[in-house]
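Enquirer: For reference, the sequence and a predicted model appear below.
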Amino acid sequence: MLLRALSALLAYPDAELRAALPDIEAAIRAAQDLKTASRDGLLALAREIARRDALDAEARFVDLFDRGRSTSLNLFEHVHGDGRDRGPAMLDLRQRYLDAGLEPSGNELPDHLPMLLEYLSCRDVAEVRETLGDCAHILRSIGNRLLHKRSRYAAVFGALLELARAEGLDPHAPVLPPEDLDASWEERPAFANDRAPPCRPTDFRR
């Protein structure tokens, strides 16, 4: 339920999501795998989304995640950019979902982080930690940039790193300008391709 809550918090903050915020907050409060500070940060984000003017919340979300590569929620954007390896990696990830019984829907690409979290929400703990650990360098880069922007959305990335048992966010980490990001990211898979039994995830959006 925690991974589904984190996935929902990274969704476009429309009326449907705001209506689900009480359930999302309940899932966060019930989480046993997070430190108190991480839970408090996530709850603060949920409250911020709830109290902001709807248009303002939506505009801020677009500014953060839909304009530019540095905080894109599409993971392969950070690994492959527009390179030729991105297409095959996307197909492999989609097949991973299909093998698990998850049919990707909507307009988002398979590497969209909320979709990956929905998939992981019904996997075993070992796969969750391995997958999040494999893409921890991306999660940390996005989270540190969000900290630099003083965005409460950074709490989601801090929580994911905590679940992965990886090094957390660093508010003092240098933030590269967008034009230097490609040179700093390594050309490596964003996460492993292990398979596991079928699942049927659901989310908080009604």
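Expert: Sure, I can see it.
Enquirer: make it CA atoms for all contacts and neighbour counts henceforth
Expert: Will do.
Enquirer: Leaving out the residues flanking it, which one is nearest to residue 133?
Expert: In space, and not counting its chain neighbours, residue 133 is closest to residue 164: 5.2 Å by CA to CA, 6 or more residues apart in numbering.
Enquirer: wait, that neighbour sits on residue 130?
Expert: Yes - counting by CA atoms under 8 Å, residue 130 is a contact partner of residue 164 at 7.1 Å.
Enquirer: What's the first helix or strand after the helix or strand hosting residue 88?
Expert: Under the criterion of DSSP states H and E, residue 88 resides in helix 86-99. Once the chain leaves helix 86-99, the next helix or strand it forms, by DSSP H and E, is helix 113-120.
Enquirer: So which residues make contact with that following helix?
Expert: Contact with helix 113-120 is made by 3-4, 6-8, 10-11, 73-75, 97, 102, 104, 110, 127-128, 201-203, as judged by CA atoms under 8 Å, 6 or more residues apart in numbering.
Enquirer: try this one side by side with the last:
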Amino acid sequence: MSAADRRTALVYQVASRLLGYPDEQLLAQLPLLRDAVDQLPQPARTQLGSLLEHLAGSEPTALGAEYVGTFDLRRRCCPYLTYYAYGDTRKRGVALLAFTHAYKAAGLVMHPDELPDHLCVVLEFAATADLDVGRRLLLDHRAGLELMRLSLADAASPWAGALAAVTGTLPPLRGDEREAVRRLAAEGPPEEEVGLEPFAPPDYMGARR
């Protein structure tokens, strides 16, 4: 593995932890994660470091509420990558199989209570099992990943830096990918459920929520 790939794997490993629910286990790991982040070059060191500082300096109960309000209640920040492209349609089930098959090919078996497209799961897989395949899974869902990054940045979320560090490991957006992000921001996933907040037209690749 090249030095660049080792840095990318470390970014994914740390981000997979920091983007998880801030429970006691994660908070206990913060010193080790800080040591790992200090090994990274800029801008990833600052992007991940700012989230580390927020987690370390916040009261645990407030952190939990902030996390839920960000990732569970904001559809633009949904951590399940296939949701952006397929919503809750049947096609999403087929898309999930692509993740499951990739994990099985690497000798990994998903826990039955976990969905394979959760961003933390994908990043952990890329960091520890198969970097090339994991990165391909991220690229296959680039529009959703970018919309999540932009939405977190628009909300001035402390988790925005982690998404920026992850997307910073990927190639620059192509024109068709930028258009896909704009379209997703304007229209949302297919076949939205009645009662959910609609997506508004974007100002710049994503509107403020």
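Expert: The structure has been received and is ready for your questions. The shown structure was predicted, so the numbers you read here are calculated from the model rather than taken from an experiment.
Enquirer: before we move on, the earlier item: buried ones from the contacts of helix 113-120 of the first structure, can you make that a PyMOL selection?
Expert: Selection of buried members from the contacts of helix 113-120 of the first structure for PyMOL, criterion 16 or more other CA atoms under 10 Å:
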select buried, resi 3+4+6+7+8+10+73+74+75+97+102+104+110+127+128+201
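Enquirer: burial count for the residue mapped onto residue 33 of the second structure from the first structure?
Expert: For residue 33 of the second structure, the aligned position in the first structure is residue 24, judged by TM-score structural alignment. Each residue near residue 24 of the first structure was counted by other CA atoms under 10 Å, and the total is 26.
Enquirer: Quick check, residue 24 of the first structure in contact with residue 5.
Expert: Yes - in terms of CA under 8 Å, residue 24 of the first structure counts as a neighbour of residue 5; the distance is 5.2 Å.
Enquirer: before we move on, the earlier item: neighbour-wise, which of residue 164 and residue 130 of the first structure wins?
Expert: Applying other CA under 10 Å to residue 164 of the first structure and residue 130 shows that residue 164 carries more neighbours, namely 22 against 16.
Enquirer: Which helix or strand contains the equivalent of that one over in the second structure?
Expert: Under the alignment (TM-score structural alignment), residue 164 of the first structure maps onto residue 170 of the second structure. Per DSSP H and E: residue 170 of the second structure is located in neither a helix nor a strand.
Enquirer: can you check the one 10 residues further on too?
Expert: Element membership for residue 180 of the second structure, per DSSP H and E: helix 175-187.
Enquirer: Aligned to residue 2 of the first structure, what sits in the second structure?
Expert: In the second structure, residue 2 of the first structure lands on residue 11 (TM-score structural alignment).
Enquirer: What's the first helix or strand after the helix or strand containing that match?
Expert: Using DSSP H and E, residue 11 of the second structure sits within helix 3-18. Using DSSP H and E, the next helix or strand after helix 3-18 of the second structure towards the C-terminus is helix 24-37.
Enquirer: what angle sits between that following helix and helix 3-18?
Expert: 160 degrees (axes from the mean of the first three to the mean of the last three CA atoms, to 10 degrees).
Enquirer: average offset between helix 24-37 of the second structure and the first structure?
Expert: Superposed on the first structure, helix 24-37 of the second structure shows a mean distance to its aligned partners of 0.9 Å (mean CA distance after the TM-score superposition for the first structure).
Enquirer: Can you name the element that comes right after that helix?
Expert: Remark: after helix 24-37 of the second structure, the chain's next helix or strand is helix 44-57, criterion DSSP H and E.
Enquirer: what span of the first structure lines up against that following helix?
Expert: Using TM-score structural alignment, the partner range for helix 44-57 of the second structure is residues 38-51.
Enquirer: Mean deviation, the matching stretch versus the second structure?
Expert: Looks like 1.1 Å for stretch 38-51 of the first structure (mean CA distance after the TM-score superposition for the first structure).
Enquirer: mind listing what's buried in that stretch?
Expert: 38, 39, 41, 42, 43, 44, 45, 46, 49, 50.
Enquirer: and the spatially closest residue to residue 37 of the second structure that is not a sequence neighbour, what is it in contact with?
Expert: Take residue 37 of the second structure and drop its neighbours on the chain: the residue closest to it by CA to CA, 6+ apart is residue 45, 5.5 Å away. Each residue near residue 45 of the second structure by CA under 8 Å, 6+ apart is listed here: 37, 38, 39.
Enquirer: and the gap between the residue positioned nearest the centre of the second structure and residue 125 of the second structure?
Expert: By CA atoms, centre = their mean, the second structure has its centre lying nearest to residue 119, at 4.4 Å. Remark: distance between residue 119 of the second structure and residue 125 of the second structure (CA to CA, to the nearest Å) = 10 Å.
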